[in-house]
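>>> following is a predicted model, sequence given first.
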Amino acid sequence: MDVNTSKVDPKLLELLVCPLTKTTLNYDSQANELISKKASLAYPIRDGIPIMLISEARKLEV
C-alpha cells in the first residue's frame, strides 16, 4: 500500500457524525475530507485518520 494513500475504513465513516451538529457526513474522496452540509464544514483526513475537531475544519463556501 502506498504511504501517501489516505483511505478511511468505510465502517468508520458510517459511525462518524459532525461534532457540531451530530448529523451524518459525506466523504469527498477528491479533497480527502468529510463534509458536514448542515454545519458547512469540511473535516480533513490525514494519514487515513479523520480529524474531527471543529478548529481543524475548513469552512465551506455557501
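That came in fine, so what should we check first? Source: prediction; values computed, not measured. Numbering: from 1, shown residues only.
>>> please make it C-alpha for all contacts and neighbour counts, starting now.
Fine.
>>> what's in contact with the longest strand out of those in the chain?
Taking DSSP state E as the criterion, the chain has its longest strand at strand 41-46. With contact meaning Cα atoms under 8 Å, 6 or more residues apart in numbering, strand 41-46 is reached by 6, 32-36, 50-54, 56-60.
>>> also this one, for the comparison:
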Amino acid sequence: MQLDPRLLEVLACPCPEHAPLRQGTGPDPALEYLTCTACGRTYRVEDGIPVLLLGEAVEPAAG
C-alpha cells in the first residue's frame, strides 16, 4: 500500500478513542487495509482512499 505518510499522520479511527491508524492486513488479502491501534477494527482502502465508516469496518476477531 502506498498511502502518503503525511496522510497517515492525520487519519484517525472514527471509534470514540480516535486512535491512530496503521497499515495492516484484513480479512481479504487482495485488498488494502488500515487498522486502528486502539480498537483493532480494520478499514479497507479503495483506489487509495480509506473507507473510514464504522458500519463498514471489520471487527477484530475475539480471542
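Right, received. Where do you want to start? The shown structure was predicted, so the numbers you read here are calculated from the model rather than taken from an experiment.
>>> for T21 of the first structure, which residues are in contact?
K38, A39.
>>> shouldn't it be within a strand?
No. Per DSSP: H, G, I helix; E, B strand; the rest coil, T21 of the first structure lies outside any strand segment and is coil.
>>> find the centremost residue of the second structure, please.
L34 (2.6 Å; Cα atoms, centre = their mean).
>>> so it makes contact with A19?
No. With contacts counted by Cα atoms under 8 Å, L34 of the second structure stays clear of A19, the gap being 11.8 Å.
>>> surely D28 of the first structure is in contact with P50?
No. Using Cα under 8 Å, D28 of the first structure is not in contact with P50, being 12.0 Å away.
>>> give me the common contacts of these two.
The overlap between the contact sets of D28 of the first structure and P50 (Cα under 8 Å, 6+ apart) consists of L34.
>>> those two - which one has more neighbours?
The neighbour count for D28 of the first structure versus P50, taken as other Cα atoms under 10 Å, is higher for P50 (18 against 14).
>>> circling back: relative to the second structure, what is the average displacement of the longest strand of the first structure?
By mean Cα distance after the TM-score superposition for the first structure, the fitted strand 41-46 of the first structure averages 0.5 Å away from its aligned residues in the second structure.
>>> can you name the next helix or strand after that strand?
Moving toward the C-terminus from strand 41-46 of the first structure, the next helix or strand (DSSP states H and E) is strand 49-50.
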